[in-house]
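**Q** Predicted model and sequence below, questions to follow.
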Amino acid sequence: PKVNLSNGIVERAEVLMRWEHSSLGWVSPEEFISLSELDGQIEKIGTWLFKKSIADLVTLRKQYGDKVSLAINVSPRQLQTSQIVEEFTYLLQETGLSPECIELEITEGCVIDDLEQTGKILWELKDLGLRIAIDDFGSGYASFAYLSKLPVDVLKLDKVLIDDLETNNDMTDMLKSIIDLCGRMRIEVVAEGVENERQVNMLKELGCHYIQGYVYSRPITRENFEKILINQPFIYPKDAHQ
């Protein structure tokens, strides 16, 4: 879930993949996603994920209102051709879904590796009306010089930037500068990996828009996400400070 810091309302979520193997049990996403990237299966997995996510989103919006939206992670391999553009063109036409309720998350490393090709595909996706998010910002070497060349709607601050927020004044000042600059560029800011109420309050003071993290919720099933949509506004779990 993504929590709106201004009102505590949850209307957005990020789609995460989990795999329970018949004999291996739960396999870490770091393992099976990396392997599927190497052997090319990630494209088929990604196609399935898009279809499943959009089908779920259509249902959620019918039940809980048209403000509900989902963010879906996109593999670097999927940005090497226009197939992803064709897939979303078809899915949007097939479902009649408003494109602005779909957010595609791209890692900052993917942007740097091939700015020209990635930028081309991202602009085509943006032209469809989809929202574009840069994920894991701060974990690598992306800069606002890159962001200014791309159709970025959302910047997701990596957990590494949040971990020292309470003890490092320089980090606080840097985050303030990032959030202020994003405001001038009309880019929403989401903080990932938020783990306690003090971090929440500091990020709110800095002007951050949305938060994800264990302070609110661990990754949950669609059914449990629906419970959150029903019980608004979202409040801290009793064990949030433990």
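**A** Sure, I can see it.

**Q** From now on I want contacts and neighbour counts done on CA atoms only, so please keep to that.
**A** Noted.

**Q** Mind listing what's buried along the longest helix along the chain?
**A** The longest helix of the chain (DSSP state H) is helix 42-64. By neighbour count with 16 or more other Cα atoms under 10 Å, helix 42-64 contains the buried residues 42, 43, 46, 47, 49, 50, 53, 54, 57, 58, 60, 61.

**Q** who's in contact with the last one?
**A** Going back to what we said before, that points to residue 61. The contact partners of residue 61, taken as Cα atoms under 8 Å, 6 or more residues apart in numbering, are 67, 68, 69.

**Q** quick one: which of those is most hemmed in?
**A** Neighbour tally across the contacts of residue 61 (other Cα atoms under 10 Å): the maximum, 23 neighbours, falls on residue 69.

**Q** hmm, back to that, what's the offset of the longest helix of the chain from the middle of its chain?
**A** Relative to its parent chain, helix 42-64 has a centroid offset of 15 Å by Cα atoms, centre = their mean, to the nearest Å.

**Q** could you point out which element follows that helix?
**A** Where DSSP states H and E defines the elements, the next helix or strand beyond helix 42-64 is strand 69-73.

**Q** Let me know the angle separating whatever helix or strand comes next after that next one from helix 42-64.
**A** Sequence order places helix 83-95 as the next helix or strand after strand 69-73, per DSSP H and E. Counting by axes from the mean of the first three to the mean of the last three Cα atoms, to 10 degrees, helix 83-95 points 30 degrees away from the direction of helix 42-64.

**Q** circling back: mind putting the buried residues of helix 42-64 into a markdown table with distance to residue 6?
**A** A markdown table is the format used below for the buried residues of helix 42-64 (distance: Cα to Cα, whole Å):
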| residue | distance to residue 6 |
| --- | --- |
| 42 | 36 |
| 43 | 37 |
| 46 | 33 |
| 47 | 34 |
| 49 | 31 |
| 50 | 30 |
| 53 | 27 |
| 54 | 27 |
| 57 | 24 |
| 58 | 26 |
| 60 | 23 |
| 61 | 22 |
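
**Q** Strands of the chain, residue ranges please.
**A** 2-4, 10-15, 19-21, 25-27, 69-73, 102-107, 131-137, 154-157, 188-191, 210-211 (DSSP state E).

**Q** Please compare the first structure with the one that follows:
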Amino acid sequence: MNDRSLRLYALISGFKSVKTYKSKIMLIAFIGTHIPLLSMLVYVVFSHSLTLATTINLLAIALIATLLGTIATLFALHYLLAPVKLTSQALQHYLEQQKLPNLPTHFNDEVGTLMADTNRTIKQLDRLIRYTTNYNNLTGLPNQDLFQNLLQQTLAQANNNQQIGVIIVHLSSIKDINSILGRKISNLLQKKIALRLANRIKKIDILAHLSEDEFGIIKKNFKSFDELNFFTQEVIELLNKPFSLFGKEINTNPKLGITVYPFDGITAEQLLQNANTALYQIRQEEHQNCQFYSIKNNTKLQRRLAIKDQLRYALRRGELFLHYQPRLDLTNNYPVGVEALLRWQNPQLGLVPPTEFIPIAEQSKLIVSIGEWVLRSACIQQQIWQQEGLPALRISVNLSVNQFKQSNLIKRIDEILAETNFNPNYLELEVTESLFVENFEQTIRLLKQLKHRGINLSLDDFGTGYSSLSYLQQFPIDTLKIDRSFLFDIPSNTDNTSVTKGIIALAQSLNLHITAEGVENSAQLEYLKAQGCHEVQGYYFSKPLSAYNLTSFLSSYYRQLEETAS
């Protein structure tokens, strides 16, 4: 558009008193209609041929005619400008109130075309905005907001006997695929997942694409929980089938959280929250795929979340502490070491069992900083015991899988040993079999570096994990620890007796030291001693004790041994 055509408009806009477009038109019309009157006035003033009476009559007629013409012109312009005003108001109402216009579309001139085009454009724009607001732009499925609105509508239409299932499908591999294989393959995979699900669900049901790695399903009119469960298993089987993309077979690892109206909630918010609660629970399980919501599980989840929240501050607040369980040499019944066991006392949660908070610490990676604190504290405590006159004891500390994944693991252990002036010959690091599942060669290399420093290495909970004999022969370990589960009811339990005997024989054949944990009675002790077990620990001798109580226990124990010997 040529800006010259706007010069007059810009000039008139410079007058502050002329604010609206209508007033600008009226001004021009007023000037235009008064030009003849002004011309006549000039003629009369400078003409000497007219009589005074004629001049007055002529001016009166001209003035009346001009005024009437001006009024008529302004009145007509007022209505002729109505389409422009209505178009402007329609745009303003849509911008401020999202109100769709209803302008006439049957006029053919320029202003009529303007109204029709504005009407059509706003409605097209509104459809586009509503689509992008309510639908996933990748798959075209309803998004999370629309899914919740559709669920609300479904619940409003449901009768008293109708059951409605809400299913949240999480595909845990999507983000990894996006990071490793790229956005293009990830987007194509999401489209294929949407198509596969859409082909499976009924027309009355609702499928939505909630986020990059989550889909939602509203399952209507199912007759029983068995029917809903059968449907969810079909969804799992459907998504467990690999997707073929660019010559690659891709698995999605589906997890489903399920909630049912009216049993688990009567509002859309309740049902979605509970479905996500069930999904959160099942995502913690490695070998399961779906979870129905239950109040019992929700209580467990709330506690888990509370533990996770409080655990972040436990180290800073000084809520963590260590207990120590003594380990005895069966050849002379002398304490030769202690295992450092982590404990947590929280002002809100009380004494939290290690079985509850340690897995959460592992999952949240807090175990790395906590593990370093445990190692440092145990080393310092061993030095204190020696200063108090107790014999040097081997300190056993657990090393987590996440700690082992740290690139600076060896450096951090060296720094802690240097800070505490600790002799590495008195340190035993316990690792589990799961450590060797990933990156076996790297794990062996790190363990050899630790062993080279004089640190003892122990394989904890042997027999409960993944080890094979061929792997075990390559482990640079010193000690094999028999898990407490294998000591249950021995020697009367023939299965556990056979397993324990086999583990001891295996360790002996590999020239490894053997430690049994969880010894609770004399029958277990005598059997282990007869089989050639070297060291034991358990409640038969002592429960885990605080550093102060362990000092008293060891002092008393050594005195009893001396008295017995004398």
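**A** Sure, I can see it. If you're wondering where the values come from, they're calculated on a predicted model, not measured in any experiment.

**Q** TM-score them against each other, please.
**A** After superposition, the two chains reach a TM-score (TM-score structural alignment, normalised by the length of structure 1) of 0.89; 235 aligned residues with a Cα RMSD of 2.0 Å.

**Q** ok, back up a step: could you see which of the contacts of residue 61 of structure 1 carry over to structure 2?
**A** Among the contacts of residue 61 of structure 1, the ones still in contact in structure 2 (both residues aligned by TM-score structural alignment, their matches' Cα atoms under 8 Å) are residue 67.

**Q** What is the nearest of the contacts of residue 61 of structure 1 to residue 219 of structure 1?
**A** Comparing the contacts of residue 61 of structure 1 against residue 219 of structure 1 with Cα to Cα places residue 69 closest, at 16.3 Å.

**Q** Am I right that the closest one is in contact with residue 101?
**A** Yes: contact criterion Cα atoms under 8 Å: residue 69 of structure 1 and residue 101 qualify, at 4.5 Å.

**Q** tell me, what's touching the two both at once?
**A** In contact with both residue 69 of structure 1 and residue 101: no residue, using Cα under 8 Å, 6+ apart.

**Q** what about the aligned partner of residue 12 of structure 1 in structure 2, neighbour count?
**A** Aligning on TM-score structural alignment places residue 12 of structure 1 opposite residue 337 in structure 2. Around residue 337 of structure 2 there are 23 other residues, counting by other Cα under 10 Å.

**Q** what about residue 337 of structure 2, distance to residue 371 of structure 2?
**A** Going from residue 337 of structure 2 to residue 371 of structure 2 by Cα to Cα, to the nearest Å gives 19 Å.

**Q** that older thread, output the strands of structure 1 in a markdown table, with distance to residue 227 of structure 1 appended to each entry.
**A** As requested, those are arranged in a markdown table below (distance: least, Cα to Cα, whole Å):
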| stretch | distance to residue 227 of structure 1 |
| --- | --- |
| strand 2-4 | 14 |
| strand 10-15 | 11 |
| strand 19-21 | 23 |
| strand 25-27 | 25 |
| strand 69-73 | 16 |
| strand 102-107 | 21 |
| strand 131-137 | 26 |
| strand 154-157 | 25 |
| strand 188-191 | 22 |
| strand 210-211 | 18 |
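
**Q** Name the stretch among these that sits most buried.
**A** strand 210-211 (a mean of 26; mean count of other Cα atoms under 10 Å).

**Q** What residues in structure 2 pair up with it?
**A** Strand 210-211 of structure 1 lines up with residues 535-536 of structure 2 when matched by TM-score structural alignment.

**Q** and that stretch, how far from structure 1 on average?
**A** Here the mean offset of stretch 535-536 of structure 2 against structure 1 after fitting is 0.8 Å, by mean Cα distance after the TM-score superposition for structure 1.

**Q** what does that stretch contact?
**A** By Cα under 8 Å, 6+ apart, the residues outside stretch 535-536 of structure 2 that reach it are 327, 328, 329, 330, 514, 515, 516, 517, 518, 519, 525.

**Q** Please work out how many residues are found near residue 361 of structure 2.
**A** For residue 361 of structure 2, the count of nearby residues is 21 (other Cα under 10 Å).

**Q** do residue 214 of structure 1 as well
**A** So residue 214 of structure 1, with other Cα under 10 Å, has 17 neighbours.

**Q** ok, it touching residue 193?
**A** Yes: between residue 214 of structure 1 and residue 193 there is a contact under Cα under 8 Å: 6.9 Å.

**Q** Quick one: the residues in structure 1 that the helix or strand residue 28 of structure 2 falls within pairs up with.
**A** In the assignment (DSSP H and E), residue 28 of structure 2 maps to helix 21-46. Across structure 1, nothing matches helix 21-46 of structure 2 (TM-score structural alignment).

**Q** Show me what that helix packs onto, helices and strands only.
**A** The contact analysis (3 or more Cα pairs under 8 Å, 6 or more residues apart in numbering; DSSP states H and E) places helix 21-46 of structure 2 against helix 52-80.

**Q** So for the following helix or strand past the helix it packs on, what gets flagged as buried?
**A** Downstream of helix 52-80 of structure 2, the next assigned helix or strand under DSSP H and E is helix 82-97. Across helix 82-97 of structure 2, burial judged by 16+ other Cα under 10 Å covers 83, 84, 86, 87, 90, 91.

**Q** And those, which two are furthest apart?
**A** Longest span within those, Cα to Cα: 83 and 91, 12.4 Å.

**Q** returning to that earlier point: from memory the match of residue 12 of structure 1 sits against residue 326, does it?
**A** Yes: with contact defined as Cα under 8 Å, residue 337 of structure 2 counts as touching residue 326 (5.9 Å).

**Q** Please tell me how far residue 562 of structure 2 sits from residue 543 of structure 2.
**A** Between residue 562 of structure 2 and residue 543 of structure 2 the computed distance is 23 Å (Cα to Cα).

**Q** more crowded one of those two?
**A** A side-by-side neighbour count of residue 562 of structure 2 and residue 543, using other Cα under 10 Å, places residue 543 first with 16 against 9.

**Q** what sits against that one?
**A** Neighbour list for residue 543 of structure 2: residue 325 [criterion: Cα under 8 Å, 6+ apart].

**Q** Tell me how many other residues crowd residue 88 of structure 1.
**A** 19.

**Q** Equivalent analysis for residue 164 of structure 2, please.
**A** Counted by other Cα under 10 Å, the residues lying close to residue 164 of structure 2 total 23.

**Q** all helices of the stretch 101-250 of structure 2, in order?
**A** 110-134, 144-157, 174-181, 183-198, 225-240 (DSSP state H, counting those that start in this stretch).

**Q** how about the ones you listed, which one is nearest residue 309 of structure 2?
**A** Closest among the helices of the stretch 101-250 of structure 2, using Cα to Cα: helix 174-181, at 24.9 Å.

**Q** can you redo the contacts of residue 61 of structure 1 as JSON lines with distance to residue 32 of structure 1?
**A** Listed next are those as JSON lines, based on distance: Cα to Cα, whole Å:
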{"residue": "67", "distance to residue 32 of structure 1": "32"}
{"residue": "68", "distance to residue 32 of structure 1": "29"}
{"residue": "69", "distance to residue 32 of structure 1": "26"}
